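Trainee: I need the structure of the sequence given here:
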Amino acid sequence: MALLPILVAPDPRLKTKAKPVEKVDAETAQLMEDMLETMYAAPGIGLAAPQVGVSKRVIVVDVAPEGEKNPLRMANPEVIWASDELREYEEGCLSLPEQYDAVTRPDRVKVRYIDHQNEIREIEADGLLATCIQHEIDHLDGKLFVDHLSSLKRNMVLRKLTKLKKSDPDLGQPKKVAAEV
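Mentor: Presented below is the predicted three-dimensional model:
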């Protein structure tokens, strides 16, 4: 497994629509594992392949409580049903470090995807898991959580990140993590 560099907005690769995965082969399964390792090290609860510079419709999420792991590896995830009930969450993003704002999304979703063993699966998710999956699917469509905000707020965030990138050349680079015992 390997830690991957995370792209930081504004980066044009984050605004590109990712390509579907034909099947989850060994290479895609390895990408999923590398993305999980990168996400845990960041630390985060979700990561999409475009965030690590790979234009594939692949996401990983894990909203398990701290100290536990319950990762989901998804290729070609698609929301096939969404509730009318909405929920607002304070969202952040590994590609927009230290930036947070409230985003309203459907509270529950049903998602179809291909898992890491190339099996078609469906999952019903609610609350934080539903929000996280929708956030990561947005990345696959070239959309960031700030795209759900007013243009004024979005532009303020992107200007802050542009300044931050200029002042910190290591921003987005893999963090060194201590070896597990």
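Trainee: contacts and neighbour counts: CA atoms only from here.
Mentor: Fine.
Trainee: all helices for the protein, in order.
Mentor: All helices of the chain, identified by DSSP state H, fall at 26-41, 127-140, 151-167.
Trainee: Any chance of these in TSV with distance to Val111 and mean neighbour count as columns?
Mentor: Formatted as TSV, the helices of the chain follow (distance: least, Cα to Cα, whole Å; neighbours: other Cα atoms under 10 Å):
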stretch	distance to Val111	mean neighbour count
helix 26-41	18	20
helix 127-140	9	22
helix 151-167	28	14
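Trainee: Start and end of stretch 143-151, how far apart?
Mentor: 14 Å (Cα to Cα, to the nearest Å).
Trainee: Please enumerate residues in contact with that stretch?
Mentor: Identification of contacts with stretch 143-151 by Cα atoms under 8 Å, 6 or more residues apart in numbering yields Leu14, Lys15, Glu91, Gly92, Cys93, Asp101, Val103, His135, Asp138, Lys153, Arg154, Val157.
Trainee: For the first one, give me its contacts.
Mentor: So that's Leu14. Leu7, Pro50, Gln51, His139, Gly142, Lys143, Leu144.
Trainee: show me the contacts for the residue nearest the centre of the chain.
Mentor: Centroid check for the chain by Cα atoms, centre = their mean gives Leu47 as the closest residue, at 2.9 Å. Contacts here follow Cα under 8 Å, 6+ apart; on that basis Leu47 touches Met35, Leu36, Met39, Ile59, Val60, Val61, Leu94, Glu136.
Trainee: Alongside the first, I'd like the structure of this one:
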Amino acid sequence: MEVRIIGDPILRKRAKKVVEFNSKLKEIINDMFSTMYLYDGVGLAAPQVGISLRFFIMDSREDNDKGKKIVINPEINEFLGENVLYEEGCLSIPDIFENIERPEGIKVRYQDIDGNFIEEELHGYQARIFQHEFDHLEGILFTDKLPIIKKTMVKKDLIKLIEKGKKRALELGDV
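Mentor: Next up, the predicted model:
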């Protein structure tokens, strides 16, 4: 399973709703966890591995696997608390880390691997990961949220990555 890099068009598409909860989906999700851990990530959205469907995985690395989630067809229903600046990175934008402002908490609704609906309130690191991965399903990358001055500072690096991502997408035959 290969992580797509900024510049790959799939990262800019709004993903489609998951309608089939089957063994193939479970297999893909297991592969995604392996890939995410291989790259030491804390979240991975389906578009990042070339699948334009609305699901992601996350693991905030808390005790008892409390922070490990499979999130399918997510909705963010409410933003809670103050906006907080915190450094983010992304497996699809390697080696770029910047402070991004996001709400501290969220109320969410999503489906689990069996299609059951879950509603919960997330705060702190879990809320941040959820929002970051949710953005991927909307075709939004964390660098889109940077202030103009910060974007200018990373522009050269982003251009190189975008060219690499476009080239790789062509090689994979997805364009």
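Trainee: just the contacts of Leu14 of structure 1 now: which is nearest Arg87 of structure 1?
Mentor: Leu144 (17.8 Å; Cα to Cα).
Trainee: Structure 2: which residue goes with that closest one?
Mentor: Aligned counterpart of Leu144 of structure 1 in structure 2: Leu141 (TM-score structural alignment).
Trainee: and if you look at Tyr100 of structure 1?
Mentor: Match for Tyr100 of structure 1 (TM-score structural alignment): Phe97.
Trainee: Name the nearest residue to its match, ignoring sequence neighbours.
Mentor: Spatial nearest neighbour of Phe97 of structure 2, excluding adjacent residues (Cα to Cα, 6 or more residues apart in numbering): Gly89 at 4.6 Å.
Trainee: Neighbours of the one you found, how many?
Mentor: 19 (other Cα atoms under 10 Å).
Trainee: And it, how far from Glu98 of structure 2?
Mentor: Computed as Cα to Cα, the Gly89 of structure 2 to Glu98 of structure 2 distance reads 7 Å.
Trainee: Run through the residues that contact the equivalent of Lys150 of structure 2 over in structure 1.
Mentor: Lys150 of structure 2 maps onto Lys153 in structure 1, with residues paired by TM-score structural alignment. Shown here is Lys153 of structure 1, whose contacts under the criterion Cα under 8 Å, 6+ apart are Val146.
Trainee: Likewise for Leu170 of structure 2?
Mentor: By Cα under 8 Å, 6+ apart, Leu170 of structure 2 has no neighbours at all.
Trainee: before we move on, which element is it in?
Mentor: According to DSSP states H and E, Leu170 of structure 2 maps onto helix 148-172.
Trainee: neighbours of the corresponding residue of structure 1 for Ala45 of structure 2, just the number please.
Mentor: Following TM-score structural alignment, the counterpart assigned to Ala45 of structure 2 within structure 1 is Ala48. Ala48 of structure 1 has 32 neighbouring residues, counting by other Cα under 10 Å.
Trainee: Provide the aligned range in structure 2 for stretch 116-135 of structure 1.
Mentor: Using TM-score structural alignment, stretch 116-135 of structure 1 pairs with 113-132 in structure 2.
Trainee: Span of the matching stretch from start to end?
Mentor: 20 Å.
Trainee: Need the residues that contact that stretch.
Mentor: Counting by Cα under 8 Å, 6+ apart, 21-22, 26, 42-43, 58, 60, 67, 70-72, 102-112, 141-142 sit against stretch 113-132 of structure 2.
Trainee: let's go with 6 Å and repeat that
Mentor: With contact meaning Cα atoms under 6 Å, 6 or more residues apart in numbering, stretch 113-132 of structure 2 is reached by Glu104, Gly105, Ile106, Lys107, Val108, Arg109, Tyr110, Gln111.
Trainee: For structure 2, identify the residue most remote from the centre.
Mentor: In structure 2, the residue most distant from the centre (Cα atoms, centre = their mean) is Ile149, at 24.0 Å.
Trainee: Many thanks, I have nothing further to ask.
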